[in-house]
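*Asks:* Take a look and give me a structure for this.
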Amino acid sequence: MKKTFLAAVVGVAVATAAQAEPINLNLSGGNPGGLWSLLGAGIDRAAKVDDGDSVITYQATGGGFANIGLLGANRTDLGLVHDAEANIALSGGEPFKAPIENMRAIGYMYNWAPMHFFLTKDMADEYNIDSLDDIATSGAPIRIGINRSGNITSNVALKMLEEAGITEDMLSDNGGQLVRAGANEQGELIQDGRLDMITNGIFIQHSSFRAVDENVDVVLLSIPQEVIDATNEEFGTGTMVIPSGSYKNQGADISTVSLGALLVATEQMDEATAYSLASSLVKNIDEVRAVHKSMQALTPELLTTPSVVEFHPGAIKAYTEAGYAK
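*Replies:* The predicted structure follows:
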């Protein structure tokens, strides 16, 4: 009896020691109340399903570039970053002074933030503009809104405009200009008649675009394939189709560049922690899907898809065990 009891006690002790410790990590995201803050809450809930003592603490930052800087300096455990931002960091492009090479991916969170180019219908009709590259030869005095410096969609928009033959000098010569403004501000400016075109890389039917589509007569410009290919090659972005009818004057599918977002750690994260987090994400993916209707398309297959940043060994182990290793 004593031997049996002692064996049972030893067995419980061994089992307890083998259990993973709860994870306690900081996650650097973006603006408070934005999608990334909701993702932070979903990631935290996914971890808590497996261990109620686990905590993912979300901290608001200036966005992906800022998060990469924090990761590079080992001042945060996790960061949400756009794939295009990570691609720039890996090569040491602006705003980085040297390559950031310590990043390791935990999961691919979404890849459906397509670049939109909305032009007022009056301007499009007057200058016969249907495609982005029509602008270069149109002579139209177009005032184009692009996102603020430091936002990756600004970099991508400028590249796409350049590949379509549109420069700031050309716009100026025609009486137009580039105006830097955030998504909501762009929407207000085009509704007030102070912009002729707006562009951003955010979800289809995002509230800012929906307001423009409802209150301004606009058309969604098509994008030449060579512009898409050149942009994807430079930024590591993908291609996405905005389905016909997504906006009121859109009569055909439009292919365009699409940004995605990654959950990234550093190589300093121990394998057990990365394994635990990745395992919780793939098993409890519904917790992340539930944060916003735009996240309903997240699947284990996408979560485990390789992108521009190599996966952490702990994440690879988790996804291999779950049957999703690529």
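
*Asks:* only C-alpha atoms for contact and neighbour calcs from this point on.
*Replies:* OK.

*Asks:* mind listing what the spatially most central residue of the chain touches?
*Replies:* The centroid of the chain falls nearest to A261 when counting by CA atoms, centre = their mean (3.0 Å). Applying CA atoms under 8 Å, 6 or more residues apart in numbering, we find A261 in contact with 80-83, 108-111.

*Asks:* quick one: which of those is nearest E287?
*Replies:* M109 (12.5 Å; CA to CA).

*Asks:* Relative to the whole chain's centre, how far out is the helix or strand hosting that closest one?
*Replies:* Using DSSP states H and E, M109 maps to strand 103-120. How far strand 103-120 lies from its chain's middle: 4 Å, per CA atoms, centre = their mean, to the nearest Å.

*Asks:* Next: stretch 162-171.
*Replies:* The answer for stretch 162-171 is 26 Å, by CA atoms, centre = their mean.

*Asks:* show me what contacts the nearest residue to Q177 once chain neighbours are set aside?
*Replies:* Using CA to CA, 6 or more residues apart in numbering and skipping the chain neighbours, the partner closest in space to Q177 is R143 (4.8 Å). By CA under 8 Å, 6+ apart, the residues touching R143 are 171, 176-179, 194-197.

*Asks:* Another sequence for comparison is provided below:
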Amino acid sequence: MKIDCPKEPIRSARMKSKKIISLFAVGLMSLTTSANAAYNLTLCGASPGGLWSMLGAGVDAAVKESHPGSIVTYQTSGGGFANVGLLQQGKCDLALIHDAEAVLARDGKAPFKAPIESIRTVAVMYTWAPMQMIMNKDFAEKHSISKLSDIATNKVPVRVLLNKRGNVASQVGASMLDAAGASAADIKSWGGDVVFAASKEQGELMRDRRADVLLNSLFVNHRSIRQLAESLDVVLVDIDSNATAAVTSEWNIGSYTIKNAAYEWSSGDVVTPTLSAQLFVRADADPQMVSDVTAALVKNIDLVRGVHGAMKPLSVDLMSGSKAIAYHPQAAAAYN
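*Replies:* This is a model prediction of the structure:
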């Protein structure tokens, strides 16, 4: 006796099996897409050859390690202020910007004409560029200056060097003078002056005795400071705690303690406002890219630390610890 087997149920079962296998394969592909993604990104920094260009190389190395074939191209620019605009215009995917510059952008303060609320933090790259006040020792002794407020108390005709106009370190320095009661107008009324000069020029002006003190954001024991101290007797001027508190509050930035041991010519620990460089994206950046870049920085942090001796203190806690501008949600999730 011949028994006819129903063919349709068998065919249907096979089709269902194929569909399940196909869906499983798609699922695997979605899980591996991120891991296999090769990115071609542009990172806006500052001048070529400086620390920010090295940070760009570190980000490139970290992303390459996690996503082989990726390229993060470092694009030179005018610095953090310019990078806000370049990021807004879509001319870069990532940008290095000082925390204080980002705060000015968010609040719509000069040089920005309106609030910019569409940038988000990915990572803090360093917080150790403190505002250092380095004074000619002879001048300090002549006018009994050991702390910033002594300039105002004694109405000293001091010639102060701030960074060039338009640089955020210059603006923070001016805020420090204001907080100590020694604004540029006050200093000029006492017979002194406030001069704006690039970091490289400041050492020359001090050595030539055309200035008495510099106030700038510099790494502790930076080569330029060592060179100045080799050619001129200098002292590290203390910063009054109320001035530091006022400036860090005004700019929503942190403070940094310069240890007494950092310099042979300091007389104690100095707590001063500090600038931090941070990596930013647009708020509407590709969420997967932000997640992958952040995860790569966390996983391969040693590659970023290795770009310069000054980067050794970098930690995941530091990268995730900014209070200035909100983190991109995918960056925050990557840290968690």
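
*Asks:* Among the contacts of R143 of structure 1, name the ones in strands.
*Replies:* Judged by DSSP state E, the subset of these located in strands is 177-179, 197.

*Asks:* top of these by neighbour count?
*Replies:* In terms of neighbour count, M197 stands highest of those at 28 neighbours, by other CA atoms under 10 Å.

*Asks:* Isn't that one up against I142?
*Replies:* Yes: contact criterion CA atoms under 8 Å: M197 of structure 1 and I142 qualify, at 7.0 Å.

*Asks:* And Y127 of structure 1? What does it align with in structure 2?
*Replies:* Using TM-score structural alignment, the partner of Y127 of structure 1 in structure 2 is H143.

*Asks:* and if you look at D44 of structure 1?
*Replies:* In structure 2, D44 of structure 1 lands on D60 (TM-score structural alignment).

*Asks:* Now do the SS call for the nearest residue to its match once chain neighbours are set aside.
*Replies:* Leaving aside its sequence neighbours, D60 of structure 2 sits nearest to V72 (CA to CA, 6+ apart; 4.8 Å). What DSSP: H, G, I helix; E, B strand; the rest coil gives for V72 of structure 2 is strand.

*Asks:* which residue in structure 1 lines up with V72 of structure 2?
*Replies:* Looks like V72 of structure 2 aligns to I56 there (TM-score structural alignment).

*Asks:* Going by secondary structure, Y275 of structure 1 is in what exactly?
*Replies:* Per DSSP H and E: helix 271-283 holds Y275 of structure 1.

*Asks:* With structure 2 overlaid, report how far the next helix or strand after that helix is off on average.
*Replies:* Sequence order places helix 285-289 as the next helix or strand after helix 271-283 of structure 1, per DSSP H and E. Compared with structure 2 after the fit, helix 285-289 of structure 1 shows a mean deviation of 0.4 Å (mean CA distance after the TM-score superposition for structure 1).

*Asks:* what stretch of structure 2 does helix 285-289 of structure 1 fall on?
*Replies:* Residue span in structure 2 matched to helix 285-289 of structure 1, by TM-score structural alignment: 301-305.

*Asks:* Can you tell me the closest non-neighbouring residue to the corresponding residue of structure 1 for V172 of structure 2?
*Replies:* Aligned by TM-score structural alignment, V172 of structure 2 pairs with V156 of structure 1. Among residues not flanking V156 of structure 1 along the chain, T231 sits closest, at 7.1 Å (CA to CA, 6+ apart).

*Asks:* wait, isn't the one you found in contact with K159?
*Replies:* Yes: with contact defined as CA under 8 Å, T231 of structure 1 and K159 form a contacting pair (6.5 Å).

*Asks:* Please identify which of those two sits among more neighbours.
*Replies:* More neighbours surround T231 than the other of T231 of structure 1 and K159, with 25 against 20 (other CA under 10 Å).

*Asks:* Spell out the secondary structure type for the counterpart of that one in structure 2.
*Replies:* Under the alignment (TM-score structural alignment), T231 of structure 1 maps onto V247 of structure 2. Assigned with three-state DSSP, V247 of structure 2 falls in the helix class.

*Asks:* I'd assumed D238 was in contact with S146 of structure 2.
*Replies:* Yes: using CA under 8 Å, S146 of structure 2 is in contact with D238, at 6.2 Å.

*Asks:* returning to what we had before: tell me which element the match of V172 of structure 2 falls in.
*Replies:* helix 152-163.

*Asks:* before we move on, what about L71 of structure 1?
*Replies:* Per DSSP H and E: helix 64-72 holds L71 of structure 1.

*Asks:* What is that helix packed up against?
*Replies:* Secondary structure elements in contact with helix 64-72 of structure 1, counted by 3 or more CA pairs under 8 Å, 6 or more residues apart in numbering; DSSP states H and E, are strand 78-82, helix 83-91, strand 254-266.

*Asks:* Would you mind putting these into JSON lines with distance to A98 of structure 1 alongside?
*Replies:* Formatted as JSON lines, these follow (distance: least, CA to CA, whole Å):
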{"stretch": "strand 78-82", "distance to A98 of structure 1": "18"}
{"stretch": "helix 83-91", "distance to A98 of structure 1": "8"}
{"stretch": "strand 254-266", "distance to A98 of structure 1": "16"}
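
*Asks:* Deepest-packed of those, please.
*Replies:* strand 78-82 (a mean of 29; mean count of other CA atoms under 10 Å).

*Asks:* how big is the angle separating that strand from helix 83-91?
*Replies:* Angle of strand 78-82 of structure 1 versus helix 83-91, following axes from the mean of the first three to the mean of the last three CA atoms, to 10 degrees, is 110 degrees.

*Asks:* now strand 78-82 of structure 1: which residue numbers in structure 2?
*Replies:* By TM-score structural alignment, strand 78-82 of structure 1 lines up with residues 94-98 in structure 2.

*Asks:* average offset between that stretch and structure 1?
*Replies:* Mean for stretch 94-98 of structure 2 is 0.7 Å (mean CA distance after the TM-score superposition for structure 1).

*Asks:* Other residues contacting that stretch?
*Replies:* Stretch 94-98 of structure 2 is contacted from outside by 41-45, 52, 79-81, 83-84, 87, 168, 275-282, using CA under 8 Å, 6+ apart.

*Asks:* And the residue nearest to Q177 of structure 1, what's its match in structure 2?
*Replies:* By TM-score structural alignment, R143 of structure 1 lines up with R159.

*Asks:* and the gap between the residue in structure 2 that F203 of structure 1 lines up against and G309 of structure 2?
*Replies:* Using TM-score structural alignment, the equivalent of F203 of structure 1 in structure 2 is F219. Distance from F219 of structure 2 to G309 of structure 2, counting by CA to CA, to the nearest Å: 11 Å.
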